[in-house]
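> Requesting a structural model of the entry that follows:
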Amino acid sequence: MYFSNLLLNIKDKYSIYLNEDEINKIKNKFTETSISKSEKICSMNEIIDHLYFINSGIVRGYIIDGNSEKTTWFANEGDFFTNAFSFLTGLPSREEIEALENCSLYSIRKNDLDYLYLEIPKLNMLGRKIWEHYYIKLENQMQSQKLKTVKLKYDKFILDHSEIFSRVKLSHIASYLGITNETLSRIRGNYNGSKN
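Here you go, the predicted model:
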């Protein structure tokens, strides 16, 4: 469908240039998938052996704590995602991943990715850059959690996630920030009121 978006992302975001033969090898290993809104992409205790690229849509990772879901991360167009723990260790996932919108994804199995690393050595750089990007997002999230006030957490969320802010349910944002829906509504009300 839109495999060119994946290739453009590899070139523009990660500065990796591929020739026609390399592109064909990559195309043969990626699978296009459409996921409906609210559909689970992975479940807790499942072993995840796919890396995904988001062509369109938003996904979130979350854990289940008692009767509540706690959002741990978001990913959107142009992002790669997986359950890193399961993907890298081969052990069961500790989180769920679901589509927050209808999504167009490309996925590649870990063994196919490892094969491409051998066949196209410059893709090792892509792998490194994907994990660097993942680590930066994780560090931003951890720093956000340490902020002293809820307003600072909210401001950081808007700064870090401006492209998805209006597309994600407030309950998911609240759980990501570690606050109640009511607290988030109050902050948003104060925030919007101070802009007028």
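
> contacts, neighbours, all on C-alpha from now
OK.

> hey, where'd the helices end up in this structure?
For the chain, the helices defined by DSSP state H occupy 3-12, 20-29, 84-89, 110-119, 123-146, 150-160, 170-177, 181-195.

> another one to check against the first:
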Amino acid sequence: MQPNLIFQAVVSKLEQFQPLSKHLQDALLPLLSELRVPKGQILIRSGERSSRLWFLYEGFAREISHDEASERTTWFFSPNDFLFAYPSFFSQLPAFRDIEIISDSILVELSFRNLILMRRDFEELVGLVDVARDYCEMERARFVSMRDALSAQDRYDRYYADHKQLFNFAKHKDIANLLGIKADGLRRYNH
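As a prediction, the model looks like this:
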């Protein structure tokens, strides 16, 4: 993959929130690192402080919560998503969920330190980060609202329509877990 295409994907995602000046783009490029991450790797574990923000260029990941003796999938990340220990990356508190890569993936990485330095030098980045973070939180709130309001069949249908490719990589029991559907009953919702 060409670094220019990957960098352009990051810029395109950020410009969904607000336009970026050429000066900011030029300063951002040398601070980004491309990573190839194999399936099964944990990016961050619960209890660790996250020092990195990632952009998922290619692949899929899941967020995992540990409740007493059980593990629960709380979110899936798809291409063009930002991955961060929610919400602890921005507060620099220990993460309370793991992030696991579930398919061989290409990520773009930015350190928290470089993000803070850039926020100091580029006032436009302050608002951009806030808008992007709010958007991610709004997506989560919208998902919870959908999950609470719809029947199991409707939850499955809507999620499948929006995330068809994910079903090729994620374990169906993890998707069922996220949707609040019994894992052994997920097959009945398939079309």
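
> Superposed, how do the two chains score by TM?
The TM-score (TM-score structural alignment, normalised by the length of structure 2) is 0.87; 187 aligned residues with a CA RMSD of 1.9 Å.

> Who are the contact partners of the most centrally placed residue in structure 2?
With distances taken as CA atoms, centre = their mean, the residue of structure 2 nearest its centroid is L83 (3.5 Å). Counting by CA atoms under 8 Å, 6 or more residues apart in numbering, L83 of structure 2 makes contact with 53-56, 77.

> The same query, at a cut-off of 6 Å, please.
Applying CA atoms under 6 Å, 6 or more residues apart in numbering to L83 of structure 2 gives the contacts 54-55.

> how close does the aligned residue in structure 1 for it sit to L170 of structure 1?
Under the alignment by TM-score structural alignment, L83 of structure 2 pairs with F81 in structure 1. According to CA to CA, to the nearest Å, F81 of structure 1 and L170 of structure 1 sit 22 Å apart.

> what's the closest non-adjacent residue to the aligned partner of Y154 of structure 1 in structure 2?
In structure 2, the residue paired with Y154 of structure 1 is Y156, using TM-score structural alignment. Leaving aside its sequence neighbours, Y156 of structure 2 sits nearest to Y189 (CA to CA, 6 or more residues apart in numbering; 6.7 Å).

> separation between the corresponding residue of structure 1 for the one you found and A174 of structure 1?
Counting by TM-score structural alignment, Y189 of structure 2 corresponds to I187 in structure 1. Going from I187 of structure 1 to A174 of structure 1 by CA to CA gives 11 Å.

> Neighbour count for the two, which is higher?
Comparing I187 of structure 1 with A174 by other CA atoms under 10 Å, the one with more neighbours is A174, at 19 against 16.

> And that one, what's its match in structure 2?
By TM-score structural alignment, A174 of structure 1 lines up with A176.

> In contact with that match, which residues?
Taking CA under 6 Å, 6+ apart, we find A176 of structure 2 in contact with A183.

> Run a quick neighbour tally on the nearest residue to F89 of structure 2 once chain neighbours are set aside.
Counting by CA to CA, 6+ apart, S50 is the residue found nearest to F89 of structure 2 once chain neighbours are left out, at 5.4 Å. Number of residues near S50 of structure 2 (other CA under 10 Å) recorded here: 23.

> now swap in G90 of structure 1 and tell me
As a burial measure, G90 of structure 1 scores 14 neighbours (other CA under 10 Å).

> Need the nearest residue in space to it, chain neighbours excluded.
The shortest distance from G90 of structure 1 to any non-neighbouring residue, by CA to CA, 6+ apart, is to I47 (6.2 Å).

> For I101 of structure 2, see how far away the aligned partner of that neighbour in structure 2 is.
Correspondence of I47 of structure 1 to structure 2, assessed by TM-score structural alignment: R49. Look at R49 of structure 2 and I101 of structure 2: by CA to CA, they are 18 Å apart.

> quick one: which of the two has more around it?
Each of R49 of structure 2 and I101 has its neighbours counted (other CA under 10 Å); I101 has more, 21 against 17.

> shouldn't that one be in contact with R36?
No. With contact defined as CA atoms under 6 Å, I101 of structure 2 and R36 do not form a contacting pair (10.7 Å).

> which residues touch T72 of structure 1?
61-62, 176.

> Mind doing that once more with 8 Å?
60-63, 176.

> Same list, the residues you listed, but as CSV with distance to K122 of structure 1 and neighbour count please.
CSV is the format used below for the contacts of T72 of structure 1 (distance: CA to CA, whole Å; neighbours: other CA atoms under 10 Å):
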residue, distance to K122 of structure 1, neighbour count
R60, 29, 21
G61, 29, 25
Y62, 33, 22
I63, 35, 16
Y176, 35, 23
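
> Just give me the ones among those residues that are also contacts in structure 2.
Checked against structure 2 using both residues aligned by TM-score structural alignment, their matches' CA atoms under 8 Å, these keep these contacts: 60-63, 176.

> How many neighbouring residues does the residue lying closest to D184 of structure 2 once chain neighbours are set aside have?
Leaving aside its chain neighbours, D184 of structure 2 sits nearest to K173 (7.8 Å; criterion: CA to CA, 6+ apart). K173 of structure 2 has 17 neighbours, counted by other CA under 10 Å.
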